[in-house]
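# Compute the structure for the input listed below.
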Amino acid sequence: MLLPWSAYQAGQSPFVTFFSKLGVPYIGSIMNIVVLTAALSSLNSGLYCTGRILRSMAMGGSAPSFMAKMSRQHVPYAGILATLVVYVVGVFLNYLVPSRVFEIVLNFASLGIIASWAFIIVCQMRLRKAIKEGKAADVSFKLPGAPFTSWLTLLFLLSVLVLMAFDYPNGTYTIAALPIIGILLVIGWFGVRKRVAEIHSTAPVVEEDEEQQEIVFKPETAS
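Predicted structure coming up:
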């Protein structure tokens, strides 16, 4: 709203464009430094968080066991190195298709967000069914309008995928890659399910009564 839409350029930060128009000396360079510092800060925090998330997943059996390795300084270097590999892939994509790399990353990130919400809704529907069958305890907070709103949400998420498919070429190729992603996820699940079952079979279970609370271990069942 401060400048005409035609004044902004795709390859330049809008902050740099605006402050450069003010005529203040070196303000464009200063804003570039600010934007670059913010990007590096975000990159560092992502590296920090992702390395520890991968370690937690490895300890829970949902990621390869080597991801749980730590250095003498208690740094989860395996998860950090795996994250760095993904960062390098991003740099390589930026070298190959600099004009499309942002859309490619954005599309794949959108798939992750859509999948997360879809699984949340599916789990809510399964929980609702289990409560009706008496297999799970009732909950105090219920989704308003369920199950209609549950199906409506899934339909909305599906419509987003359809719209992405019509966004050629990035969106179309992203949706076309869904079968490959699905196959990789299935292979990954078969690779970790035995370890997840072993960890679950020896996990402590909290049993509570009115007078005391104790932790017991589940007995292992024969396969």
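# rest of the way, CA atoms for contacts and neighbours
Fine.
# sec struct for the residue most central in space within the chain, please.
Taking C-alpha atoms, centre = their mean, the centroid of the chain lies closest to Gly112, which sits 5.4 Å from it. Of the three states, Gly112 takes helix under DSSP: H, G, I helix; E, B strand; the rest coil.
# To compare against the first, here's the next sequence to fold:
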Amino acid sequence: MEKNKYGLKENLDRGLKERHVQLIGLGGAIGVGLFLGSATAMEAAGPAVLLAYTIAGIIIYFVMRAMGEVLVEYPVSGAFSAHAAIFQGPLMGYLTGWSYWFMWIGTGMAEITAIGIYMNYWYPDLPQWLTALCAVIFMTAINFIAVSLYGEFEFWFALIKIVTIILMIIGCFGIIIFGIGNGGIPTGIDNLWINGGFMPNGIHGVLLALVMVMYSYLGIEIVGVTAGEAHNPEKTLASAIDKVFWRILIFYVLALGVVMCVYPWNEIGSLGSPFVLVFNKLGIGFAADFINFVVITSALSSCNSGLFSTGRMLYNLALQRKAPSFLAKVGKSRVPKAGILVSAFVLLFGVFLNYVAPGQVFVYITSVASFGAMWTWIVILISQIRYRKTLSEEEVKKLHYKMPYSPYSNYISLLFIAGVIIASALDPSTQIALFIFPAWLILLIIIYYLTGMNNTGLSNPKNKN
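Have a look, this model is predicted:
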């Protein structure tokens, strides 16, 4: 049993290799939204969506670096929840941990429901609830056996997405330069500005796209949750975080950029998935089936990551005495089986609710989940600022993995995220979360004080004599 710098005795297996963490981080950055939802962002901003992805990518990079600075010094399973408890107080750690748990539960509910829908593309008579049940059972079994098996599955899930995107990019270059699939006529890159200009809907369109783009990055911080089980975390975590920005440029900006060179941006939304369009143009007849398969693996990956992260978050909250003590138990394989089981049960209950309750209820759950990610990013940025304040100038110089331009980069990132939240209030589909998420936090605070959890918690090790 390993006792970390917080005094918490963790008993998890450091079985995640560097290649696992690298691909887990990449898988977190590339979701179903890139394959199916990117057309919506294109409709809002036109080719200037590339600017939105780049700006949002820089902000996410700063968030990840802020998390990395503290994480490399204190690599624990609860990551930002444990860091918030130390540097912002036990209440913040508690709120962050449970909100992050809820975020992944909401995301997982959406993903396993989506799996059923995608499977119906091939098997129209297959009940969606049966597909969802099988998906949760399968992913729970993977998470139960060993953390290395989880890492292996995430490695291959992410690899499928990466190979698909690379093939699409190569295919687009073939169309742009040589006219392959376009009658031998190269399309060039004129489509980036001849259909109303590079920014056809003005700055308003870019701002609207920024909201959607930021939501597409939800889950990227899962690299932090691997900290308690990463082999050689100082090297592994820093390496994974460093590559985030370049991954975003390649797998979002470059991929969408070449698609908009091949197809006018104002046609993509009405024609379907950009990836299906490109593969069809190249003469690949099974393009729709292939992308459907990729999307299913992406959804399974999200479900897999959801069970992994929620199980670890519940485990760390239990160690902090902010969750029932039985959730701190681990099995022979040194994985938090109790936390994984609880999360799997809630996922299935959520799917049941999705089928029997009004559709609006599900919208509320996913809205709160989305705001849970924003909350997490804000907490990460503030925790790093507070952490720096505990260090002397000499200690700052000795940090293994510094947040660039801190604290100014923190303040800019916080203002940007605040702007996204304000912009969300203008969108009828997301504004409801501005009311529901505060209600969720109030409920958590009431439970916190009624159960006496305010009398227990972590403290800053630097304050101990």
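# Return the residue of the second structure aligned against the residue nearest to the centre of the first structure.
Per TM-score structural alignment, the equivalent position to Gly112 of the first structure in the second structure is Gly372.
# Contact partners for that match?
99-100, 102-103, 437 (C-alpha atoms under 8 Å, 6 or more residues apart in numbering).
# try 6 Å
Applying C-alpha atoms under 6 Å, 6 or more residues apart in numbering, we find Gly372 of the second structure in contact with 99-100, 103.
# I'd like the list of those residues that fall within helices, please.
The helices, defined by DSSP state H, take in 99-100, 103 from these.
# which one among the contacts of Gly372 of the second structure gets closest to Thr310 of the second structure?
Nearest to Thr310 of the second structure among the contacts of Gly372 of the second structure: Tyr100, at 7.7 Å, using C-alpha to C-alpha.
# Which residue in the first structure aligns with that closest one?
The pairwise alignment with the first structure leaves Tyr100 of the second structure unassigned, based on TM-score structural alignment.
# what residues are up against Tyr100 of the second structure?
Residues in contact with Tyr100 of the second structure (C-alpha under 6 Å, 6+ apart) are Gly372.
# where's it relative to Gln128 of the second structure, distance?
Tyr100 of the second structure is 27 Å from Gln128 of the second structure, where distance means C-alpha to C-alpha, to the nearest Å.
# What of Gly106 of the second structure?
As judged by C-alpha to C-alpha, Gly106 of the second structure and Gln128 of the second structure stand 17 Å apart.
# neighbour-wise, which of the two wins?
Neighbour count, other C-alpha atoms under 10 Å: between Gly106 of the second structure and Gln128, Gly106 has more, with 26 against 20.
# residue in the first structure matching Leu23 of the second structure?
Using TM-score structural alignment, Leu23 of the second structure pairs with nothing in the first structure.
# how about the helices in the stretch 101-250 of the second structure?
All helices of the stretch 101-250 of the second structure, identified by DSSP state H, counting those that start in this stretch, fall at 128-145, 147-173, 202-216, 222-225, 233-242, 244-248.
# Repeat that for the stretch 351-465 of the second structure.
Taking DSSP H, counting those that start in this stretch as the test, the helices found in the stretch 351-465 of the second structure are 359-389, 393-397, 408-424, 433-450.
# Could you give the number of residues near the nearest residue to Phe352 of the second structure once chain neighbours are set aside?
Closest residue to Phe352 of the second structure apart from its sequence neighbours, by C-alpha to C-alpha, 6 or more residues apart in numbering: Trp129 at 7.7 Å. For Trp129 of the second structure, the count of nearby residues is 19 (other C-alpha under 10 Å).
# Can you spell out which helices and strands pack onto the longest helix along the second structure?
Secondary structure of the second structure per DSSP H: the longest helix is helix 287-319. Applying 3 or more C-alpha pairs under 6 Å, 6 or more residues apart in numbering; DSSP states H and E, we find helix 287-319 of the second structure packed against helix 90-119, helix 274-281, helix 337-356.
# Since that was my last question, I'll sign off now.
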